[in-house]
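K.L.:
need a structure here:
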Amino acid sequence: MLKKFFILCSGSDSDILDTCSNGEQNKYAGIGATVFFTAIMAFIASSYALYTVFDNPFIAIGFGLIWGLLIFNLDRFIVSTIKKRNQFLDEVIQAFPRIILAIIIAIVISKPLELKIFEKEINQVLLEQKNDLTLANKEQIAKQFNPNINSLDNDIIALQQQITTKEAEVNALYNSYISEAEGTAGTKLLGKGPVYKEKRDKHDAALAELNQLKAENKEKIASIESQIVNLNNSLNSEIETTQPIIDGFDGLMARVNALNKLPWLPSLFIFLLFLAIETSPIFAKILSPKSEYDFKLEDAESALNTRVERNVKERNILLETDISINNKIYNDIANEEELYNYKRKKARELMQLQTDAFFIKQQKILK
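P.N.:
Reported below is the predicted structural model:
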C-alpha cells in the first residue's frame, strides 16, 4: 500500500510500472518518497514562516498545508515530465529549466527552516538591533522636545542670575553702610551719621527689591519648571507609545535580515542539503541508464503516435475521396434539362413575389 502511494507520488504511469520488475518499482517508489517528504518539509517550513507573520497557528497550518500541496504538485510535475532520450545532451536540455525551478523551491523551503534552526542566534541579533533602535528612537524624539526644554532651562538660569546679581548689589550696600558706621570707609567717621543713614536706606530699599524679585522669580521659575515637567511627560509618553513598535520588530523580514548577519557557511550547507534532496530525482533520472520502464513507456508513446498519425492520414484520404465524388456528381447533374427547367421555374416565382412585395410597399407610401 505504501509502495503504491509512493509510486503515485513519483508521477509515473502505474499501469506500465505494474508490468515491470520489483527493482524498477522500488526505484520509482524511492523517487516518490523523496517528492512526498520534500512536500512535508515544505509544509513545516511554510507553517513556521507564516506563524512568524500572522502569530496564529491555525492560519499558519492552513496556508502551510496549501503551500506543501503546491510544492508536492510542482515536484511531481518536474519528475514526471523528465523522460529518457537517446541523447544525453537532449536530456540535460530537457532537465535544465526543471533544475532551475528545483533550485528556487529549495531556497523557499530551506530559508524558513534556517530561521528556526538558528532561532536563538537570530533573537540575539534582533535584541541588539532593538536596543539600537530604542536608543535611536529616544534621540530622535528628544530632538523634538529638547530645544523647548533647553530654552526653559535657560530662562530659569536667567531668573536665578537676576537674583544673584541683586544679592551681590544688596551685599555691597550692606558692606558700605557697615564700613561707614565703623569708620573704615566712606567719611571714615565713627558712628551713625547722615551718610550712614543714607547708605542704610539704599541698602534697605535694595533689600526690599531683592525680596520682591525673589518672590516674583520664584513664581516664574515654578511655572517654567511645570512646563518642563509637562514636556518631559510628553517626551516619555511619546517614547512609550513608539516602544511597542520596536518591541514588535521580529517579523519575517527582520529575521531574514538578522540571519544574513550570521556566518553564511552553516546556512549554505543547509541550502545545499535541500538542493540535493530537491534535485536528486532529476539527476537520478538523467544519470541512470534507460531501464525497463523507459522502454515500455517509449513503446506506448510511439504506438500512440503511430495510431494518431494513421488516423489523421485516413481522415485526409476520406476527405479527398468525398470531395472527388461530390465534384463528379455535380458535374453529371449540371447538364440535366429537367433540373434546369425546375430551377428556372422557381427563379421566376421568386422574382414575381419580389415584384408584388415592392408594389404593395409603394402603394402604402403614396397613400
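K.L.:
can we go C-alpha only for contacts and neighbour counts from here?
P.N.:
OK.
K.L.:
Could you list every helix and strand that the helix or strand encompassing Ser223 packs against?
P.N.:
Assigned by DSSP states H and E, Ser223 falls within helix 194-247. The elements that helix 194-247 packs onto, with contact taken as 3 or more C-alpha pairs under 8 Å, 6 or more residues apart in numbering; DSSP states H and E, are helix 119-182.
K.L.:
list the contacts for Ile107?
P.N.:
Residues in contact with Ile107, defined by C-alpha atoms under 8 Å, 6 or more residues apart in numbering, are 271, 274-275.
K.L.:
I misspoke; the intended subject was Phe274.
P.N.:
For Phe274, the contact set (C-alpha under 8 Å, 6+ apart) comprises 106-107, 109-110.
K.L.:
Can you select the buried ones from the residues you listed in PyMOL?
P.N.:
Buried subset of the contacts of Phe274, written as a PyMOL selection, criterion 16 or more other C-alpha atoms under 10 Å:
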select buried, resi 106+109+110
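K.L.:
Next, format the contacts of Phe274 as CSV and append distance to Pro194 and secondary structure.
P.N.:
What follows is the contacts of Phe274, written out as CSV (distance: C-alpha to C-alpha, whole Å; DSSP: H, G, I helix; E, B strand; the rest coil):
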residue, distance to Pro194, secondary structure
Ala106, 106, helix
Ile107, 102, helix
Ile109, 103, helix
Ser110, 102, helix
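K.L.:
The contacts of Phe274 into CSV, with extra columns for distance to Tyr177?
P.N.:
Below are these laid out as CSV (distance: C-alpha to C-alpha, whole Å):
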residue, distance to Tyr177
Ala106, 97
Ile107, 93
Ile109, 94
Ser110, 92
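K.L.:
circling back to that earlier point, reformat the contacts of Ile107 as CSV; add distance to Glu238 and secondary structure.
P.N.:
What follows is the contacts of Ile107, written out as CSV (distance: C-alpha to C-alpha, whole Å; three-state DSSP):
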residue, distance to Glu238, secondary structure
Phe271, 43, helix
Phe274, 46, helix
Leu275, 48, helix
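K.L.:
angle of the helix holding Ser223 against helix 119-182?
P.N.:
With axes from the mean of the first three to the mean of the last three C-alpha atoms, to 10 degrees defining the directions, helix 194-247 sits at 180 degrees from helix 119-182.
K.L.:
Could you look up the next helix or strand downstream of helix 194-247?
P.N.:
With elements assigned by DSSP H and E, the helix or strand that comes after helix 194-247 is helix 252-260.
K.L.:
Before we compare anything, build this one as well:
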Amino acid sequence: MRFRRGRIGNGMAELAGARPDVLAAAPGARARFVALGGVLLSTGGLAAVSAAFAVHMALGVWWPFALLVGLGWGAVVVNLDRMLLVGMAHDSSLKRNLVMAVPRVGLALVLGIVVATPLTLQVFHKEIDAEIVVMQAEAADAHRTSLEQDERFAHLPELEERIAVSESIVASGGVADTGLAVVRAEVTAKQAVLDQAVEVSRALEAKAQCELDGTCGTGEAGTGTAYVEARAAADAQAAVVDTARSELDAAVDAASAAESRSASLAASSLETDRAELTRLTAELDRLQGAFDAQNEGSGGILLRLEALDRLGDKNATLAAAQFMLSLLFMCVEVLPVLMKLLLNFSPPSAYDKLAALRDTGDVEIEELAQESRKTVAIAKEELLVLAEKERVDRQKEAILARRRAALAEVAARTQAPQQTPAAPAQVEEPSRAMWDTGPIRELARNAALRTVRTVRRRPEDRVPV
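P.N.:
Sure, this is the predicted structure:
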C-alpha cells in the first residue's frame, strides 16, 4: 500500500512538472509538487464535470457520452495547465515573472470563465427552468401577434366579422342586413303616411257620422248639406288611405324582395368566406405550432444564459450569488498558475538550485562533448595527412633506389673487366605497398576509438570541471 501511495505521489509530482532525477536529490520539494499535482487534478475534474453539463444542456446527448466528452475536455485542461506551470521556471526578477505570468494568468482566466459558466447554470437550474417557461410563453405570444399582423393574415378579423354578419343575415332571412336601411326607411315613411291618412280618414268619418246624427256641427240630423260635404271629404280621404296603403304594400314588397336577395347573397358568400377562413386559420395554426415546437425545444445554453441574466436583473441577491459562484470556479481554475507565480517570488529552494545546476552541467557536458568531437576530427585529419605524406615519401625513396640501382648496374657493366669480384649484395627489405601507411594509421585509429568511448559516456557518470 505504501509503495502504491509512493507511485501515485510520484505521478502527481511529475504531473506538476517535477523532474524525477532532481526530485530524488531534493526530496523535500516532493510535497510541494504533489500538492500542485492535486490542484491540477482538481481543476481537471471540475472542467470535466462542467463540460459534461454543457454538452448535455446544449446537445441533449446521453449522459454517459456527455461524461466521456467531459473527461476528454478535463484532460485537455490539465494538459494546458501543466504547460503553463512547466513554462514558468523559477526567476527572482519581478519584471520577468510578471511578463511570463500575465499571458498565462489571462489564458487561465479564460479557461476559468469557460469552466465556470456551465456549473453556474447547473446550480441555478430550477430558477432558470421556471424563467424559461415564462420566456417561451412571451415568445409564443409575440410570434402570434406578429403572425396576425402579417399581410397574409391581416384581413382575418375582417373576414371573421363578415362571416358573422352573413350568418346573422342568413339566420334572419335578410332582416339583419344593415345595407337595406334605405328600403326600410321607405317602408317606415310609407307607414307613417298611411297612419296619418287613416287618422284623418277616421276623423272625417266621425265628423260625417255626427252630422248625420245631429250631434255636432249644425246639430240637425239627416242628410243635409253639411252631411253631404262631410261625407264627400271622408270619401276623398278614404281614397287617399287606399293610395297610401297600396304604396305601403309596394314598399313592403320591395323590402321583402331586397331582404330575400340579401339573404341569398349572404348564403352564397358565406361558403366562400368560411373556406377562406378555414384555410387561413389552418395556416396560422401550422406556423404557430411549428414555432411552439421550436420554442419549447430551445432550452440550450444561450437561452439559459439569457434567463439567468433576466433573473439577475430582477433579483439582486441572485445576481450577487451568481457572481460569487462564478468567481469561485474561476479562482479554482486560475489557482495552479497563481501558486506557481507566488512560488517564483519566494527564494529559490534546494530543488530550484539543483535543477539549475543540472541544467548548467548538461550544457557544459554537451559543450565538452562537442569540443571532444571537434578535437577527434582534427586529430583524424592530421593523422591522415601524416600518413599520406609518409606514403609519398616512401614512393619517392623507392623511385630513387631503383634509379641508383640502375646507375650502379650500368657502372658495373662498364668497369667489369677491371674490378674484382664484388661481395654479395645485401638483401634489401621488401618495400611496403603504396597504400600501407604503417603503424601511424594504427595509432590514429586507437586514439580515435579512445576519444569516442570517452564522449559516449552518460552525462550523469561525468563530473563537470
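K.L.:
what's the TM-score for these two chains?
P.N.:
After superposition, the two chains reach a TM-score (TM-score structural alignment, normalised by the length of structure 1) of 0.78; 336 aligned residues with a C-alpha RMSD of 3.3 Å.
K.L.:
related to what we said a few turns ago, and the helix holding Ser223 of structure 1, how far from structure 2 on average?
P.N.:
Comparison of helix 194-247 of structure 1 with structure 2 after fitting gives an average deviation of 2.6 Å (mean C-alpha distance after the TM-score superposition for structure 1).
K.L.:
For that helix, what is the distance to the chain centroid?
P.N.:
For helix 194-247 of structure 1, the distance from its own C-alpha centre to the chain's C-alpha centre is 54 Å (C-alpha atoms, centre = their mean, to the nearest Å).
K.L.:
which one among the contacts of Phe274 of structure 1 gets closest to Val312 of structure 1?
P.N.:
If you rank the contacts of Phe274 of structure 1 by distance to Val312 of structure 1 using C-alpha to C-alpha, Ala106 comes first, at 44.1 Å.
K.L.:
Quick check: the closest one touching Leu268?
P.N.:
No: the criterion here is C-alpha atoms under 8 Å, and Ala106 of structure 1 misses it with Leu268 at 11.6 Å.
K.L.:
residue contacts, Leu297 of structure 1?
P.N.:
Contacts were defined as C-alpha under 8 Å, 6+ apart; by that measure Leu297 of structure 1 touches Ile16.
K.L.:
Figure out the helix or strand that the equivalent of Arg76 of structure 1 over in structure 2 lives in.
P.N.:
With TM-score structural alignment as the matching criterion, the partner of Arg76 of structure 1 in structure 2 is Arg82. Under the assignment given by DSSP H and E, the secondary-structure element containing Arg82 of structure 2 is helix 63-86.
K.L.:
Could you count how many residues lie near the match of Arg76 of structure 1?
P.N.:
With neighbours defined by other C-alpha atoms under 10 Å, the count for Arg82 of structure 2 comes to 20.
K.L.:
That one against Glu14, yeah?
P.N.:
No: between Arg82 of structure 2 and Glu14 no contact is recorded; they are 9.8 Å apart, counting by C-alpha under 8 Å.
K.L.:
and Glu114 of structure 1, what does it touch?
P.N.:
If you count contacts by C-alpha under 8 Å, 6+ apart, then Glu114 of structure 1 has 267, 270 around it.
K.L.:
whoops, Ala266 of structure 2 was the one
P.N.:
Ala266 of structure 2 makes contact with 166-167, 169-170, according to C-alpha under 8 Å, 6+ apart.
K.L.:
with those residues in mind, which one is nearest to Leu204 of structure 2?
P.N.:
The shortest distance between Leu204 of structure 2 and any of the contacts of Ala266 of structure 2, using C-alpha to C-alpha, involves Ile169 and amounts to 43.3 Å.
K.L.:
number of nearby residues for that closest one?
P.N.:
In terms of burial, Ile169 of structure 2 registers 23 neighbours under the definition other C-alpha under 10 Å.
K.L.:
Can you tell me how far it is from Asp177 of structure 2?
P.N.:
6 Å (C-alpha to C-alpha, to the nearest Å).
K.L.:
so what sits against both of the two?
P.N.:
The contact lists of Ile169 of structure 2 and Asp177 share Ser262, where a contact means C-alpha under 8 Å, 6+ apart.
K.L.:
burial measure for Leu357 of structure 2, as a count.
P.N.:
Applying other C-alpha under 10 Å, we find 13 other residues in the vicinity of Leu357 of structure 2.
K.L.:
Which residue, other than its chain neighbours, is closest to the match of Arg76 of structure 1?
P.N.:
Computed as C-alpha to C-alpha, 6 or more residues apart in numbering, the closest residue to Arg82 of structure 2 that is not its neighbour in sequence is Ala16, at 6.3 Å.
K.L.:
What's that neighbour aligned with over in structure 1?
P.N.:
Residue correspondence to structure 1 (TM-score structural alignment): Ala16 of structure 2 is matched to Ser10.
K.L.:
Met253 of structure 1 versus its match, what's the distance?
P.N.:
According to C-alpha to C-alpha, Ser10 of structure 1 stands 34 Å off from Met253 of structure 1.
K.L.:
got it, and Lys202 of structure 1?
P.N.:
On the measure of C-alpha to C-alpha, Lys202 of structure 1 and Met253 of structure 1 end up 76 Å apart.
K.L.:
Neighbour count: these two, which is higher?
P.N.:
Lys202 (16 against 12).
K.L.:
Quick check: the more buried one touching Ala172?
P.N.:
No: counting by C-alpha under 8 Å, Lys202 of structure 1 sits too far from Ala172 to count as a contact (10.7 Å).
K.L.:
For stretch 248-256 of structure 1, grab the matching residue range in structure 2.
P.N.:
Alignment of stretch 248-256 of structure 1 against structure 2: residues 297-305, by TM-score structural alignment.
K.L.:
quick one: contacts of that stretch?
P.N.:
54, 57-59, 118, 121, 128-129, 132.
K.L.:
Mind picking the one among those residues that's closest to Thr360 of structure 2?
P.N.:
Nearest to Thr360 of structure 2 among the contacts of stretch 297-305 of structure 2: Pro118, at 46.2 Å, using C-alpha to C-alpha.
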